[in-house]
Structure formats: structure tokens, C-alpha cells
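> Based on what follows, work out the 3D shape:
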Amino acid sequence: MTHPTPRVLVIGDTTTPDGLTIVTALAHEVADRMQLPAVVAMGRDYDVTQFEAVVYDELSHLGSVDSAVLWVEATEADMCVMNVRDLEDFDLVAECGWCGADDEDPSPVLVEGTWFPVDLCAGCLKGAHADAQSRASVPA
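Modelled structure (predicted):
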């Protein structure tokens, strides 16, 4: 059974600051290209079957015990396990999902360790944020 909101687990060696930077950048790319929330695996306390897919960094996924274990678990569970190179098969979103305007860089947003895809142009994103804030400030 998968999580109600499809997510992708991104694995690689996160035991060093440089490794964490690389895997975090890969998760950004996953969210951008696959248009799914991407979670950076920190340690091995994850049930890989709760994710739609596992994307691994071919250069570092066997570089730490944690990422190697997660990769084996995902492979043995017969999940969608993708090499980061496979992301090239996914097109980048180039238009706003709200107004349809061309948007060269609808970049994902990092929220509490998960990259969320954002397919809104800067103007619509600003408007959505202002709308959310005004709703939050209305007394019940």
C-alpha cells in the first residue's frame, strides 16, 4: 500500500555534508521533473513500500549502509527503482498550472525535508500565498 499522496524517496550517501548536498539537489531535480514530492532519505528508518518510487544516485547509493539497505529493500519489494539518469525521460514543466503563462523556472519548494513541486508562476504563487494568509487571519 502506498501513501495517499504519492511521494518519491531519494537515496544516496548523506553521511557527509557534501553527500547530503548532492542528494538534496537530486531530490530537487526529482520533484521538478516527476512533479511529485521528493523525500531525502536520512538514515534507513523508512518503509520503502510507502513511496511510489525510489530514485538513487548511482555514484553514492552504495556508499553508505543506510542507502544500500534502502536500495535492496526497494529492489526486493519489486518497486519502481530508478537511476537518477532516468530523470532525463521526464520533461520539465514550463508553464504555470494556474494561469497557463510561460514559466521558465517553476522551481520546487523545500518544506520540512521534502521537496514539493510548484507549477505556479511567481505572480500566481504570490497571490496564492496572500490568499492563504488572509484565510488564516480570518477569525472563526
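
> only C-alpha atoms for contact and neighbour calcs from this point on.
OK.

> For the chain, just list every one of the helices.
Counting by DSSP state H, the chain has helices at residues 17-34, 65-76, 122-136.

> May I see the buried residues of the shortest one?
Read that as helix 65-76. Neighbour counts over helix 65-76 (16 or more other Cα atoms under 10 Å) mark 66-71, 73-74 as buried.

> how about the nearest residue to G43, chain neighbours excluded?
Nearest residue to G43, sequence neighbours excluded (Cα to Cα, 6 or more residues apart in numbering): D66, at 5.4 Å.

> Could you also give me the structure for this second sequence? I'd like to compare it with the first:
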Amino acid sequence: MYATTTPARVLVVGPTATPDDVDNLRGYALDVADQIGVSATYALHNEYRVTDFEAVYVLCASTELHDTVGLVLMAEALAAGMPVHEPQSPREAAQCVCGQSQTVRTVIGEDGSVWCAECRDEVAGCAHCAELPDMEEMALVDRDSTWIPVHAGCLATAVATIPGAEFVTA
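Reported below is the predicted structural model:
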């Protein structure tokens, strides 16, 4: 029904010069992971291989990106022919039929209604058990600058069985 596909892992780039910039980038990567339904790595350095990712999301318009890390990674992605998604305008933001706000990428169905990645069945599975979020809600865990989707039950089991494990969740 939809021509879009959701990649399993994306890179998110943007300014990183100040602590506030890093917080904004981390927050945008969380929005990307939540709304697109993928693992989203926020780039704090330019030593990533962009071809290890399916797409690159940019926090700001490319003409406003003056940070070396973001510019280098975006240029590498464009040179490799990868999809590079600039942020949509606030006017394009909408709410899915299920109620989730769509601020990263709004997809409108043939009938004119807005559909999120989960309603389109385009979400990645749990990073722990690889099952889809059919019956159990997914949590997003921040691990090594990557927001990773994981079932709440899998997360609780991991915390209970791995002494001293630390998980940072949204």
C-alpha cells in the first residue's frame, strides 16, 4: 500500500559543538528512533562508515549545518548515493490515526490519513529477541550513542539477570 520502506539502522547527524547541540542531536535521534521505528545512532564523531547505515537523517537543513562532523558524514552519504533526509517543516507535522505525533517524516495514505511506522508495519523488531512490537510496547535504550528498540519485558529481564547493568531509557 505504501512505497516507503523503513531501514533497520540509521545515522543522525547535526551540530555537536556545544553540550546543548549534543543534547538536541540526542533528542532528535530519539524522535527518529521512535517515529521511524529503527535503531538511530547520533553521530558524535566522523569515524562512522556511513555505508553501515541505511539512511542519514539531518537535524537541521543542510545549508545550516556548519559542524565538521555532520558535514563530513552527510557528504560521505551523498557520495555513496545513500538517502539523506533533511527535517520536515513544522507545517508538515501531523498526527497518526493511532495518536502518535509525526514530526520527523509524515506519511499520508491514499485516503489522506496520516500513518506512523508502526501502523504501516514498518518497524524494526526488538534488538534482544527480534520479535515485532505486536503485543508488547517497545522501549528505547540509549547504548553507545544509539537509541535501540527493545521490548519492555526483554529490558526488564536483562536488567534482572545482568547484575550491575545500566540502561538509560527515554
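
> if we can go back for a sec, adding distance to A94 of structure 1, write the helices of structure 1 out as a markdown table.
Below are the helices of structure 1 laid out as a markdown table (distance: least, Cα to Cα, whole Å):
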| stretch | distance to A94 of structure 1 |
| --- | --- |
| helix 17-34 | 10 |
| helix 65-76 | 31 |
| helix 122-136 | 13 |
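
> how about those helices, which one is nearest D47 of structure 1?
Closest to D47 of structure 1 of these is helix 65-76 (Cα to Cα; 8.6 Å).

> what does the closest one contact?
11-13, 41, 43-44, 46, 48-49, 54, 56, 61-62, 80-81 (Cα atoms under 8 Å, 6 or more residues apart in numbering).

> ok, P7 of structure 2 touching A40?
No. Taking contacts as Cα atoms under 8 Å, P7 of structure 2 lies outside contact range of A40: 10.0 Å.

> Which one of those two is surrounded by more residues?
Shown here are P7 of structure 2 and A40; by other Cα atoms under 10 Å, A40 has more neighbours (32 against 17).

> Map that one onto structure 1.
Applying TM-score structural alignment, one finds that A40 of structure 2 aligns to A38 in structure 1.

> Look up how far R135 of structure 1 lies from the residue nearest to the spatial centre of structure 1.
Compute the mean C-alpha point of structure 1, and by Cα atoms, centre = their mean the closest residue is A38, 1.7 Å away. Here the criterion is Cα to Cα, to the nearest Å. By it, A38 of structure 1 lies 28 Å from R135 of structure 1.

> Kindly report the same for F90 of structure 1.
35 Å.

> what does V72 of structure 1 align to in structure 2?
Checking TM-score structural alignment: V72 of structure 1 goes with A75.

> wait, I meant V55 of structure 1
Aligned counterpart of V55 of structure 1 in structure 2: Y57 (TM-score structural alignment).

> I figured its match was touching V13, is that so?
Yes. At 6.3 Å, Y57 of structure 2 counts as touching V13 under the criterion of Cα under 8 Å.

> No more questions from me, cheers.
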